[in-house]
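Colleague: how does the following fold in three dimensions:
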Amino acid sequence: MSVKKVAVLVAGSWGTALASLLADSHSEVVVWSRNAAEVDDINQSHMNRRFFKEVVLSPNLKATLSMEEAIREAEAIILAAPSAAMRGVCAALRPLLTPVQLAESLIVHVAKGFEAETMKRMTTVIAEELPEYDANKLVVLSGPSHAEEVILQCPTTVVVASGNVAAAEAAQDLFINAYFRVYTNPDVIGVEVGGALKNIIGLGAGLIEGLNFGDNAKAALMTRGLAEITRLGVKMGANPLTFAGLAGIGDLVVTCTSKHSRNWRAGYMLGQGKALSEVLDSMGMVVEGVKTTKSAHKLAEQYEVSMPITEALFQVLFAGKAPIEAVSDLMGRVKTHEIEEV
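Modeller: Below is the predicted model of the structure:
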């Protein structure tokens, strides 16, 4: 898809990485940020040293403090805000969109999480805040894709999902290049649920590493974690095959095994005995898995789905249970069948 202008909201690590990627392929890409120092860094030095200390961004990328300027005449808008900020960003965006943009623009979100207060998926939140836009055309991009590697042009493969085939294919054309391969999928629910829930299992994987429990425990956590993700996702309306793909097992593997994963790092510090408040203060960036654990705990109750790993992490994060005790409780659960567990 060749477009004249792409707007990216906001200039976090993932937004910056995608904006730089897009700027290599399209004539005008503008990223919006509320941070004046960040905007100056991007425009003057072609860097965003807040997130990428030594990486030079595409020279075609521009930044602005004005959302209105960023989206003016944009044919594609990438919503790269964290899940907690998505509703506010969309509320600010709504009065700025022209009738032509509401009818013809491509809107893609790249967040991985639920809205904490309502447990709603991001496409639902966006649709509520942009009611004049055809919700069926909304696109979600997800999959195993650390910003720290995409910004270095490491080979990466992701998936875009939409209820509208043409919108998904337009997003595929927009992003795909020599190092960023993009597949399409019609299962919006599955892609969003997989992208959100893998962060919980990533926390657990880091916690296991912090406890020095080894690879056997990590492999078990990832496998049974995928079963939990799939159970809840299917109850919410997802296609189970989606969880065997990039937004499921693919994203789960990269989140549970990489030093770049904020969720893994947070879990590792928890496993070493640090308090949650201390962990979050030290991270400096959003750890989506923490709030997602609370949302998933509520969703498991709502849909009557068994999610023992999520329950254990909920107890560690929000009820003061010691990580070693939570692992012991998981290992001591009543015997069950691997395939038929409910």
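
Colleague: for the rest of this, base every contact and every neighbour count on C-alpha atoms.
Modeller: OK.

Colleague: got a list of what W264 touches?
Modeller: The neighbours of W264, taking CA atoms under 8 Å, 6 or more residues apart in numbering as the test, are G202, L203, G204, A205, G206, L207, T255, C256, T257, S258.

Colleague: to compare against the first, here's another:
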Amino acid sequence: MQQKIAVLGPGSWGTALAKSLVENGHDVRLWSHKEEPVQEINNKHTNEAYLKGIELPKELKATSNMAEAVADVDAVLFVVPTKAIRSVAKQLVAVLETKPVIIHASKGFEQETHKRISEILEEEIPSEKRQNVVVLSGPSHAEELAVRDITTVTAACEDLEQAKYVQDLFMNDYFRIYTNTDVLGVETGAALKNIIALGSGAIHGLGFGDNAKAALMTRGLAEISRLGVAMGADPLTFIGLSGVGDLIVTCTSVHSRNWRAGDLLGKGHNLDEILENMGMIVEGVSTTKAAYELAQDLNVDMPITETIYNVIYKGQDVKEAVRQLMLREGRSE
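Modeller: Next up, the predicted model:
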């Protein structure tokens, strides 16, 4: 059944998801707060700044008018940076007239509050103006989904029927969706893997090989699980698509901007310059601070996260940070 869906955010992932929804026969409107990508998508059927070389369906319509984007919608999909979630949600509430399912495919924690994205959305969008919030997350590069490369992710919601609704929206022969009820675990794994991806990139930039990368990913997963379980997540979630799956894809691919940022850090580049030239938000940088503070509050041991925090926020030399990490007191796995 065709559904009317508003996709908020014309970045690479938002555009790729919108493209997939259109290919599934849905009526999709892609919202941007800037007019330039709107004109390009509507007139040229491309979004070169984020998905270079990809032709978008002519049926995909873009708009910078929020009311127009969400008129009569069945679902609203948030794909904006974490720092913009709250403000965009406020804009949505001001013009929303239906009671849609709210979906988000963003990854991170809010600074200062350390709240997950679903918590922010539930705070800002009153229950009388929405159905449940569903999280869409897993090992997925926009560049690959956009060319119909095989991709699998998780739709998580405490109400399994709502998760199945989102599963049905996206499922096709190249995009497979699994359901899950552990929203906390899925969101935590999605956010924290970006920190480990920064470290994986730095390891590569420093010239270390596969042994080091495997060690970092394995021990990184242990840290993600420890913090997630301390927050109330199901430990099994972290061996699924939104845990180890997302960790693998983000820590091993040049498509990952977190990996690329870490790689440049390892090669000695200045962080401010890296972020300025990246062209897209590197969520792992802000997530590192939030996770470090959460770990302190919950008394969770996260040595890799603490090391990356020291490099990013305290200016510690990357090589010295790795040396100190390796020379910590020996312990049991």
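
Colleague: which of the contacts of W264 of structure 1 still touch in structure 2?
Modeller: Counting by both residues aligned by TM-score structural alignment, their matches' CA atoms under 8 Å, those that remain in contact in structure 2 are G202, L203, G204, A205, G206, L207, T255, C256, T257, S258.

Colleague: now, which of the residues you listed lie within helices?
Modeller: In helices, judged by DSSP state H, the following of those are found: G202, L203, G204, A205, G206, L207, T255, C256, T257.

Colleague: ok, so of those, who is nearest A217 of structure 1?
Modeller: A205 (8.6 Å; CA to CA).

Colleague: please verify my assumption that that closest one contacts A220.
Modeller: No - under the criterion of CA atoms under 8 Å, A205 of structure 1 is not in contact with A220, lying 9.8 Å apart.

Colleague: of these two, who's got more company?
Modeller: It is A205, of A205 of structure 1 and A220, that has more neighbours when counted by other CA atoms under 10 Å, with 32 against 12.

Colleague: what's the counterpart of that one in structure 2?
Modeller: Counting by TM-score structural alignment, A205 of structure 1 corresponds to S200 in structure 2.

Colleague: likewise L317 of structure 1?
Modeller: Using TM-score structural alignment, the partner of L317 of structure 1 in structure 2 is I312.

Colleague: looking at this, that match is in a helix?
Modeller: Yes - counting by DSSP: H, G, I helix; E, B strand; the rest coil, I312 of structure 2 is part of a helix.

Colleague: give the contact list for it.
Modeller: Residues near I312 of structure 2 by CA under 8 Å, 6+ apart: L271, V285.

Colleague: cool, G220 of structure 2 as well?
Modeller: K193, I196, I304.

Colleague: same question, R181 of structure 1
Modeller: R181 of structure 1 touches P155, T156, T157, V158, F175, counting by CA under 8 Å, 6+ apart.

Colleague: swap in 7 Å and give it another go.
Modeller: T156, T157, V158 (CA atoms under 7 Å, 6 or more residues apart in numbering).

Colleague: if we ignore the residues flanking it in sequence, what's nearest the last one?
Modeller: Right, the one you point to is V158 of structure 1. Counting by CA to CA, 6 or more residues apart in numbering, G143 is the residue found nearest to V158 of structure 1 once chain neighbours are left out, at 4.6 Å.

Colleague: map that neighbour onto structure 2.
Modeller: By TM-score structural alignment, G143 of structure 1 lines up with G138.

Colleague: wait, isn't its match in contact with V244?
Modeller: No - judged on CA atoms under 7 Å, G138 of structure 2 makes no contact with V244 at a distance of 9.1 Å.

Colleague: who has more neighbours out of those two?
Modeller: G138 (27 against 24).

Colleague: distance check, that one against I85 of structure 2.
Modeller: 19 Å (CA to CA, to the nearest Å).

Colleague: and what of N24 of structure 2?
Modeller: Note on N24 of structure 2: its distance to I85 of structure 2, by CA to CA, is 26 Å.

Colleague: more neighbours: the two, which one.
Modeller: Taking other CA under 10 Å, N24 of structure 2 and I85 do not tie; I85 has more neighbours (21 against 17).

Colleague: where does the more buried one fall, secondary structure wise?
Modeller: Using DSSP states H and E, the element containing I85 of structure 2 is helix 85-95.

Colleague: repeat that for A227 of structure 1.
Modeller: helix 214-235.

Colleague: please enumerate the strands of structure 2.
Modeller: Remark: strands assigned in structure 2 by DSSP state E are 4-8, 27-31, 61-63, 75-78, 101-104, 133-137, 151-156, 175-180.

Colleague: so which of these comes closest to G209 of structure 2?
Modeller: Here strand 151-156 is closest among the strands of structure 2 (CA to CA), at 27.0 Å.

Colleague: that closest one vs structure 1, mean deviation?
Modeller: Its matched residues in structure 1 lie on average 0.3 Å from strand 151-156 of structure 2 after superposition (mean CA distance after the TM-score superposition for structure 1).

Colleague: which residues in structure 1 does that strand match up with?
Modeller: With TM-score structural alignment as the criterion, strand 151-156 of structure 2 aligns to 156-161.

Colleague: identify the residues contacting that stretch?
Modeller: For stretch 156-161 of structure 1, the surrounding residues in contact (CA under 7 Å, 6+ apart) are 139-145, 150, 168, 171-172, 179-188, 191, 246-247.

Colleague: how close does the most centrally placed residue in structure 1 get to S295 of structure 1?
Modeller: Among the residues of structure 1, the one closest to the centroid is K112, at 2.4 Å (CA atoms, centre = their mean). Per CA to CA, K112 of structure 1 is found 13 Å from S295 of structure 1.

Colleague: before we move on, what about T223 of structure 1?
Modeller: For T223 of structure 1, the distance to S295 of structure 1 - CA to CA - is 21 Å.

Colleague: and those two? which has more neighbours close in?
Modeller: Ranked by neighbour count (other CA under 10 Å), T223 of structure 1 and S295 place S295 first, with 23 against 15.
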